[in-house]
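Visitor: Turn this into a structure:
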Amino acid sequence: MKQIQYQYDPEHFRRSDPNKYNSSKLKSEEMILSLGPQHPSTHGVLRLEVISDGELIVDVVPHLGYLHRCFEKHAESLAFGQTIPYIDRLDYLAAMNSEHAYVMGVEKMLDLEGKLPKRIEYIRVLVAELNRLASHFVAIGTYGLDIGAYTSFLWLMRDREHIQRLLEWLCGARMLYNYIWIGGLFYDLPVGFEERCLEFINYLKPKMVEIRELIIENKIFVQRTANIGVLPLDLAINYGCTGPVLRGSGLKLDLRRVDGYSVYPELDFEIPVGKGEMGTVGDCWDRNFVRVLECDESIKIIEQCLVQLMGDHKRTRDFNPQAMLPKKVRPQAMDLYFRAENPKGELGFFFRSDGRSDVPLRVKARACSFHNLSVVPEISRGAMLADLVAIVGSVDLVMGEVDR
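Guide: This next block holds a predicted model:
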């Protein structure tokens, strides 16, 4: 492997740990490599500065700042409702879930929590769980691609395309939806949406069995992921990890159950956790296995929502999805933090309102991908250089909400 000369701050690693990283005493086998930001496995804009001793990783330093989303400054110059399109661009693979979290936070400030028609709540959960499936399909499919499995990526993109078409039919967009609005929805479900969605779910169930056999239980996949990138539970908690990254380490924590927002308390679903079935609890295999199991649980939630939307809360002529939508969103003066369970973990929004303007004084996003990325150096030290891509991919990052 060709040695790459380090051209940046020579005191960088000495300052971070003077006893461990003294650039004047580097061994002859040690070198500093730059993984990304062009490498496809680093999600386009993430740069990992890697110190390696031969094939072993000594340390990893993530470098951010290539996307400049500037979400929080945008949110402080726009009205509450005008910010929703910018929400879509945080985790652009789970825009419905992000909108749901933001909108529920604003509705809590307006004292609208629990007052919306049930049909609106079930539609919100339906589209959020469809988007959760689509997000996990990208996570699992591209992870297979990262470690050399091409078929899994093609199969999951094929099934994800059905979800994309459903959501495009719903609101006209494939990824950035602007569908869930404060106090309601952009529009009711199109006529026939429930029936088409049920057809898709019936089609998807046997496909999930195929995906599990093709990827998760594949001998080569197990060898590449079991006992790799082990994240102990105490370390995951200390770093603020959430979502499948935390549940893969064995903690049954899901905000849909803990906080019980929207109609989730009325729905029956399980919270999968890693159990170390193929290796050690909290390894790369566990994190991916949790995502596959969560897909099964999302299918159960979607089925229950469809039963309600075609039964007790079916469409009526007098139903107005924007009935609770205020003409001017002007909450009382307060500070409020609201969180929800995104596909990648806890997405939270801190709001500060002065009570006089429809533009917030402060909006702060608590991005789950940022916290999950921060633990990568800890679980990469001592691993093989070839396993770094497997470790980063198992965390399932979206840089749009990291560099927000």
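Visitor: alpha carbons only for contacts and neighbour counts from here, please
Guide: Will do.
Visitor: now for stretch 211-218, what's the gap between its first and last residues?
Guide: When the termini of stretch 211-218 are compared using C-alpha to C-alpha, to the nearest Å, they are 10 Å apart.
Visitor: All the strands of the protein, in order from the start?
Guide: Under the criterion DSSP state E, strands of the chain are mapped to 30-35, 47-53, 56-63, 180-181, 184-185, 334-342, 345-353, 362-366.
Visitor: and the closest residue to Ile147 other than its chain neighbours, how many neighbours?
Guide: Using C-alpha to C-alpha, 6 or more residues apart in numbering and skipping residues adjacent in sequence, the residue nearest Ile147 is Ala390, 6.4 Å away. Ala390: 21 surrounding residues under other C-alpha atoms under 10 Å.
Visitor: Sequence B follows; please return its structure for comparison with A:
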Amino acid sequence: MEPIDLELEEGELELPAEPMHLNMGPSHPAMHGTVRIVLELSGETIVKADVQIGYLHRGFEKMCERGTWAQVFPYVDRLNYVSPMLNNVGYALAVEKMCGIQVPDRCQWYRMALGELARISDHLTCTGAMAMELGAFTPFLWFVKAREMVWDIMEEETGARLTHSFGRIGGMAAPPTRDFKELCRGALKQIIGIVEEGEKMLLKNRIFIDRLENVGIISGKDAVALSWTGPCLRASGVAYDVRKAHPYLKYDEVDFDVPIGKSGDTMDRFLVRLEEIRQSKRIIEQVLERMPDDGPVNVDDPRVILPEKRDVYTTIEATIQHFKLIMEGAKVPKGECYSYTEGGNGELGFYLVSDGSGTPYRVRIRPPCFPITSGLSKLITGNMLSDIVPTFGSLNMIGGECDH
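Guide: So this is what the prediction gives:
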């Protein structure tokens, strides 16, 4: 009779064991918010994984349907709260699509610059936190230092470091500050230097490489089947980027590359985000060269844009315009539309329905995190328990966006 296990020594017998059930989350430090994973383990190997979301549900869509169209901006800030400016721009473009509005060129360039700064902030947070969860604390501190440089610029421009509420239907809340271009150029140079330092420390570390390579692999075909977009899809070799495939703003007028991975593992997702930081720097440099130093950032349309405060206090016409926009909201034409942009994690879509009033009839978000998180079970099943941390970190699940 052959032994049950060839690794057992003579005289030893392997006893049957029940699979172990383990709860990971929803308040685990590596869960990036609140996610619960119910695991079935054989030793340390994951046999089955049930990923459960919804612990951060705040009724985002229904809250949006109770105020005016303009009052949605503070809510979209709190979707992906790591790159809120991209949400501001995405929602503004959706409402402008319904209204048939095109903002001035200066506003389009300004939105691109702020959006790409927000993308850099998003990728620095994801890659830095992912490294920290594997024990690399120093690169995390460096990447957060670089992120602070982005937030300093955002605070200078919008008055807020994180939740800006700076977008407006038909433009932006204010034009670029006088020093905006110089601040960007100075910060970008330092940010890339910090990223390179972090790469030197991480990508020559055998422990870090072994924890990421050939872990959490997903093919391009499977990623597309799961409706993945963004860096996670591109890491699997699919070069889909909304900015290239369906250009908006002025993205068809700037040069940048779409980085892709080869094997679709956790290392590829890490490297793709670092390369996208460099591509965002390329885009911002071109934007700064081409953005006019003066000119309007808002459309000249009293139906959607608030008048100057000085005029509100001195003329009855501006007072009436201000009162109606604040109390009743801008009247968006009756109809529906779907508008999509490239968010920090992929395709960020807004499906809007208007009944012709100043309040949205329906606001539906297509969050990139939701389909990506739905693939987590597939990625970790068959791997080790410790592989959950880098794999989940590489997906960059943002609770507010996933649960909305």
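Visitor: TM-score of the superposition?
Guide: TM-score for the superposed chains, counting by TM-score structural alignment, normalised by the length of structure 1: 0.88, backed by 365 aligned residues with a C-alpha RMSD of 1.4 Å.
Visitor: still on that earlier bit, pick the most deeply packed of the strands of structure 1.
Guide: With neighbours defined by mean count of other C-alpha atoms under 10 Å, none of these is more surrounded on average than strand 180-181, at a mean of 26.
Visitor: how near is the residue nearest to the spatial centre of structure 1 to Val50 of structure 1?
Guide: Nearest to the mean C-alpha position of structure 1, counting by C-alpha atoms, centre = their mean, stands Lys344 at 2.7 Å. Distance check for Lys344 of structure 1 against Val50 of structure 1: by C-alpha to C-alpha, it reads 25 Å.
Visitor: Equivalent analysis for Arg362 of structure 1, please.
Guide: Applying C-alpha to C-alpha, the value for Arg362 of structure 1 to Val50 of structure 1 is 36 Å.
Visitor: Then Gly355 of structure 1?
Guide: When C-alpha to C-alpha is the yardstick, Gly355 of structure 1 and Val50 of structure 1 sit 48 Å from each other.
Visitor: same deal with Lys207 of structure 1?
Guide: Here the distance between Lys207 of structure 1 and Val50 of structure 1 works out to 38 Å (C-alpha to C-alpha).
Visitor: Give me the longest helix you can find in structure 1.
Guide: helix 118-146 (DSSP state H).
Visitor: corresponding residues in structure 2 for that helix?
Guide: Matched against structure 2 by TM-score structural alignment, helix 118-146 of structure 1 falls on residues 105-133.
Visitor: Make TSV out of the strands of structure 1 and add distance to Leu166 of structure 1.
Guide: As requested, the strands of structure 1 are exported to TSV (distance: least, C-alpha to C-alpha, whole Å):
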stretch	distance to Leu166 of structure 1
strand 30-35	37
strand 47-53	35
strand 56-63	36
strand 180-181	15
strand 184-185	16
strand 334-342	20
strand 345-353	24
strand 362-366	28
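Visitor: Can you check which part of structure 2 stretch 224-231 of structure 1 sits on?
Guide: Under TM-score structural alignment, the match for stretch 224-231 of structure 1 in structure 2 covers residues 211-218.
Visitor: And the matching stretch, what's buried?
Guide: Buried positions in stretch 211-218 of structure 2, judged by neighbour count with 16 or more other C-alpha atoms under 10 Å: Arg211, Leu212, Val215, Gly216, Ile217, Ile218.
Visitor: What about those residues, which are in helices?
Guide: In helices, judged by DSSP H, the following of these are found: Arg211, Leu212.
Visitor: quick one: which of the buried residues of stretch 211-218 of structure 2 is nearest Gly25 of structure 2?
Guide: Closest to Gly25 of structure 2 out of the buried residues of stretch 211-218 of structure 2 is Gly216 (19.3 Å), distances taken as C-alpha to C-alpha.
Visitor: pretty sure the closest one contacts Ile380?
Guide: Yes - taking C-alpha atoms under 8 Å as the definition, Gly216 of structure 2 is a contact partner of Ile380 at 6.1 Å.
Visitor: what's the overlap in contacts for those two?
Guide: Between them, Gly216 of structure 2 and Ile380 share these contacting residues under C-alpha atoms under 8 Å, 6 or more residues apart in numbering: Asp387, Thr391.
Visitor: still on that earlier bit, how close does the longest helix of structure 1 sit to structure 2?
Guide: Its match in structure 2 and helix 118-146 of structure 1 itself, once the structures are fitted together, sit a mean 0.5 Å apart by mean C-alpha distance after the TM-score superposition for structure 1.
Visitor: Show me what that helix is packed against.
Guide: The criterion is 3 or more C-alpha pairs under 8 Å, 6 or more residues apart in numbering; DSSP states H and E, and the helices and strands that helix 118-146 of structure 1 contacts are helix 95-109, helix 151-171, helix 284-309, helix 388-395.
Visitor: No further queries at this time; thank you.
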